[in-house]
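>>> sequence unavailable; structure follows:
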């Protein structure tokens, strides 16, 4: 079965972020989206207090004073700024972000998000600013593998892990497909793998609605 790589997933998410948007990229895989913005004017935000981030620095050009919330080195574009994290959270909670891109352990059919704790013994809970982002951003994109390492769907009828936010996810981008959360269920907009809709349905934990447009059936 063909799957998108994480870098290809990030490239696909970046395509759907419009010019002029203010965007937060969550810790981990979502940070790869920054490398696919190109020359478009998209203003990237990090909850530790950075606005106007660029792509990751070249090896040897890291600045120890410039990191994102995941402690990864970042660059700062012309006009960018860094500031107190309280001001940063004010931006998040005040509805000033157009989009955020988050990873997830589970997403429910109604758009509930669980991405901070699995309940596993010894696991370190690390919700960070995810709750504020999930509720504060105007649109929440989730970027994740479709299946767990055990082959179970991360898209579920009801989240079994502690929730980050309820009914907050707008779209789900996986290594197999892109799905949009609607009032009537999950709409499959694109399939990237070499599988068909029926096989995607078998792999996914909830009923799906096939609403692909022409050109949305493959990579």
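Nice, I can see it. Keep in mind that what you see is a predicted model, and the values were worked out from it rather than measured.

>>> from now on I want contacts and neighbour counts done on CA atoms only, so please keep to that.
Will do.

>>> against residue 73, how distant is the residue located most distally from the centre of the chain?
Ranking residues of the chain by C-alpha distance from their mean position (C-alpha atoms, centre = their mean) puts residue 60 at the top, at 28.2 Å. Using C-alpha to C-alpha, to the nearest Å, residue 60 is found at 11 Å from residue 73.

>>> show me where this protein has strands.
22-25, 43-46, 50-53, 76-82, 99-102, 106-108, 113-114, 139-143, 155-156, 171-173, 177-182, 185-191, 208-210 (DSSP state E).

>>> how about JSON lines for the ones you listed, with distance to residue 36 added?
Shown next, in JSON lines, are the strands of the chain (distance: least, C-alpha to C-alpha, whole Å):
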{"stretch": "strand 22-25", "distance to residue 36": "12"}
{"stretch": "strand 43-46", "distance to residue 36": "12"}
{"stretch": "strand 50-53", "distance to residue 36": "13"}
{"stretch": "strand 76-82", "distance to residue 36": "15"}
{"stretch": "strand 99-102", "distance to residue 36": "14"}
{"stretch": "strand 106-108", "distance to residue 36": "25"}
{"stretch": "strand 113-114", "distance to residue 36": "25"}
{"stretch": "strand 139-143", "distance to residue 36": "14"}
{"stretch": "strand 155-156", "distance to residue 36": "26"}
{"stretch": "strand 171-173", "distance to residue 36": "15"}
{"stretch": "strand 177-182", "distance to residue 36": "18"}
{"stretch": "strand 185-191", "distance to residue 36": "20"}
{"stretch": "strand 208-210", "distance to residue 36": "28"}
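
>>> one more to weigh against that first structure:
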């Protein structure tokens, strides 16, 4: 499944000893694919450190959940604490990486993830703090929306969560690095061609000809 591919690909970015915050949805799934021998400290913004894979059916604890109210497991040595402490970690620059979903991201690394005019959504939550407080920002999302419309755009059209913060974009089609001069294609998903990615991406890809 495309979302499983994205989650697995996210986990490849984890480095030993990192403190990583995972956003709800696809990013959280990457906790199930941490490479063997890689030890990362997963943090959830509602107040938890050192959580592990999703619990098996029937084994979840209703008192232990992530920021999206999804059940999680806590690893030995893990801790729970109040939200103020959690955001002190985030705002203080103590989190190495955050992985977030998005409605749109553009070629300048700006992210729109919290509002669609005229629709009721859950709001921004802690996304703004995470995007400016963490050392590295990865955007993980499907390449297009349910209507086939590009989500990687020249300029975001929806209200921004943060401007110019994304470092890496991982989709079910490709992986892009955000540089000062634009988007660089770093990897194609299995079975995907550069022509397909170009067609489904509104943003300009600096090095697309190297892949065609």
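Thanks, I have it. Because the structure is predicted, anything quoted here is derived from the model rather than measured.

>>> can you tell me how far the residue farthest from the centre of structure 1 is from residue 123 of structure 1?
33 Å.

>>> and what of residue 58 of structure 1?
In terms of C-alpha to C-alpha, residue 58 of structure 1 sits 33 Å off from residue 123 of structure 1.

>>> repeat that for residue 135 of structure 1.
In terms of C-alpha to C-alpha, residue 135 of structure 1 sits 24 Å off from residue 123 of structure 1.

>>> over to residue 187 of structure 1?
33 Å.

>>> ok, the two, which is more surrounded?
Set residue 187 of structure 1 next to residue 123 and count neighbours by other C-alpha atoms under 10 Å: residue 187 wins out with 21 against 9.

>>> the aligned partner of the more buried one in structure 2: what's it in contact with?
Counting by TM-score structural alignment, residue 187 of structure 1 lines up with residue 184 in structure 2. By C-alpha atoms under 8 Å, 6 or more residues apart in numbering, the contact set of residue 184 of structure 2 is 176, 177, 178, 205, 206, 207, 208.

>>> same thing but 7 Å
Shown here is residue 184 of structure 2, whose contacts under the criterion C-alpha atoms under 7 Å, 6 or more residues apart in numbering are 176, 177, 178, 205, 206, 207.

>>> swap in residue 50 of structure 2?
41, 42, 43, 74, 75, 78, 79.

>>> buried ones among those?
The neighbour count (16 or more other C-alpha atoms under 10 Å) marks 41, 42, 43, 74 as buried among these.

>>> quick check: the second one vs residue 19 of structure 2, distance?
Taken as C-alpha to C-alpha, the spacing of residue 42 of structure 2 relative to residue 19 of structure 2 amounts to 6 Å.

>>> quick check, residue 111 of structure 1 in contact with residue 164.
No - assessed by C-alpha atoms under 7 Å, residue 111 of structure 1 is found out of contact with residue 164, at 11.0 Å.

>>> look at those two and report which has more neighbours.
In terms of neighbours (other C-alpha under 10 Å), residue 111 is the more surrounded of residue 111 of structure 1 and residue 164; the figures are 29 against 21.

>>> who are the contact partners of the aligned partner of the more buried one in structure 2?
Alignment note (TM-score structural alignment): residue 111 of structure 1 maps to residue 109 of structure 2. Applying C-alpha under 7 Å, 6+ apart to residue 109 of structure 2 gives the contacts 163, 164, 165, 166, 167, 178.

>>> matching residues in structure 1 for stretch 143-160 of structure 2?
Going by TM-score structural alignment, stretch 143-160 of structure 2 sits over residues 146-163 in structure 1.

>>> now what about that stretch, what contacts it?
105-109, 113-114, 117-119, 174-176, 203-206.

>>> now restrict these to buried residues only.
105-109, 113-114, 117-118, 174-176, 203-206.

>>> just to revisit the earlier point, now the match of stretch 143-160 of structure 2: buried residues?
146, 147, 153, 154, 155, 156, 157, 158, 159, 161, 163.

>>> same question, stretch 30-45 of structure 2
30, 31, 34, 35, 40, 41, 42, 43, 44, 45.

>>> farthest-apart pair in these, please.
Spanning the widest gap among the buried residues of stretch 30-45 of structure 2 are 35 and 45, at 23.1 Å by C-alpha to C-alpha.

>>> show me where structure 1 has its helices.
Under the criterion DSSP state H, helices of structure 1 are mapped to 6-15, 85-93, 130-136, 197-203.

>>> chain center to the third one, what's the gap?
When you say that, I think you mean helix 130-136 of structure 1. In terms of C-alpha atoms, centre = their mean, to the nearest Å, the centre of helix 130-136 of structure 1 is found 12 Å from the chain centre.

>>> residues in structure 2 aligned with that helix?
Residue span in structure 2 matched to helix 130-136 of structure 1, by TM-score structural alignment: 127-133.

>>> give me the mean deviation of that stretch from structure 1.
Taken over the aligned residues, the distance from stretch 127-133 of structure 2 to structure 1 averages 0.5 Å (mean C-alpha distance after the TM-score superposition for structure 1).
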